[in-house]
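K.L.:
coordinates only, sequence not included:
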């Protein structure tokens, strides 16, 4: 886990333009530095998304429920390559085509570790089969579960401290994308 903190991340301005690079550790030390990240959702044909409970050894928001996986591309690395790597590392899922559905910028301080998240977060969606085998790495993930998107939104509203602070925002971006897609498909069929 510690070696991942020495990886480089890409610093960005509020518009997502690259402005430099620092280590993961430096980017997440208070007051934090805005950097590029991604949050992946895997979704099955029933509309359920795969959530992970972050491992207790995570340096930021351990044991909170989050989207399928998260990470940071290396400077100048494509989101697709970086997200594909993290899907394998965290939940053992490979070769899922991903679509960018939005961007969510946020700042959050972790009261239990003193670390911060200050991220320009690209939200990615992968459509997968219902029988997808998930092989979560216990060093990354404490637990996984499939949840319908509407139930997730309600659960975050009821008990926000059980969830990673970015989950509400990235879930909202996903829902907006799905609403636009549904609207486009229904109007295209007329």
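P.N.:
Thanks, I have it. Just so it is clear, the structure is predicted and the values come from calculations on it, not from any experiment.

K.L.:
only C-alpha atoms from now on, for both contacts and neighbour counts.
P.N.:
Will do.

K.L.:
summarise which helices and strands the helix or strand that residue 106 is a member of is packed against.
P.N.:
In this structure, residue 106 is located in strand 99-109 according to DSSP states H and E. For strand 99-109, the elements it packs on are strand 116-127, helix 167-188, judged by 3 or more Cα pairs under 8 Å, 6 or more residues apart in numbering; DSSP states H and E.

K.L.:
second one coming, line it up with the first:
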């Protein structure tokens, strides 16, 4: 799916407590000043304690080429967060394995993208999947993902502190929830 098609899809607008309040297109929800909407962030943790990161593709409309968690997205109205997350894992990373995802919390944040002028204002459901990295098959879509890597959480925290502009603005918050 091209980014222009993705920008025309509907997202669910929500209150600060997560109650549905309507819908808007992805593009409208991310146009300044931004509209609070439901999103998800998936963290995959391997059995040795490493997290899978993806570098967002250069063509992403928001925060391109920044490192982020394994997968992010927006459930369309009427779709469960887990169902939407499994679909995006398949689309972005080619993960077709039967994964179990557990919601570990919600990260509410707002971030302006200085390069595009767009805004992330999300009620972000954080999902965690435990995987065996040796058995997980990854086939990243180059239109979505520039690179992937497994990282030790303590190394990630150090790197984010040293070079925050290399990472998505939500990564620290969703990582903290995923690892508590």
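P.N.:
Okay, I see it. Not measured: the values here are computed from a predicted model.

K.L.:
TM-score for these two?
P.N.:
Superposed pair, TM-score by TM-score structural alignment, normalised by the length of structure 2: 0.96. Supporting alignment: 176 aligned residues with a Cα RMSD of 0.7 Å.

K.L.:
pick the most buried one from the helices and strands packed on strand 99-109 of structure 1.
P.N.:
Mean neighbour count (mean count of other Cα atoms under 10 Å) peaks for strand 116-127 among those, with a mean of 22.

K.L.:
how close does the following helix or strand past that one sit to structure 2?
P.N.:
Per DSSP H and E, strand 116-127 of structure 1 leads on to strand 141-148 as the next helix or strand towards the C-terminus. Taken over the aligned residues, the distance from strand 141-148 of structure 1 to structure 2 averages 0.4 Å (mean Cα distance after the TM-score superposition for structure 1).

K.L.:
ends of stretch 138-151 of structure 1, what's the gap?
P.N.:
26 Å (Cα to Cα, to the nearest Å).

K.L.:
is the residue nearest to the spatial centre of structure 1 in a helix, a strand, or coil?
P.N.:
Centroid-nearest residue in structure 1: residue 39, 2.0 Å away (criterion: Cα atoms, centre = their mean). Of the three states, residue 39 of structure 1 takes strand according to DSSP: H, G, I helix; E, B strand; the rest coil.

K.L.:
need the counterpart of it in structure 2.
P.N.:
Using TM-score structural alignment as the criterion, residue 39 of structure 1 maps onto residue 41 of structure 2.

K.L.:
still on that earlier bit, out of the helices and strands packed on strand 99-109 of structure 1, the one nearest residue 69 of structure 1 is which?
P.N.:
Closest of those to residue 69 of structure 1 is strand 116-127, at 9.9 Å (criterion: Cα to Cα).
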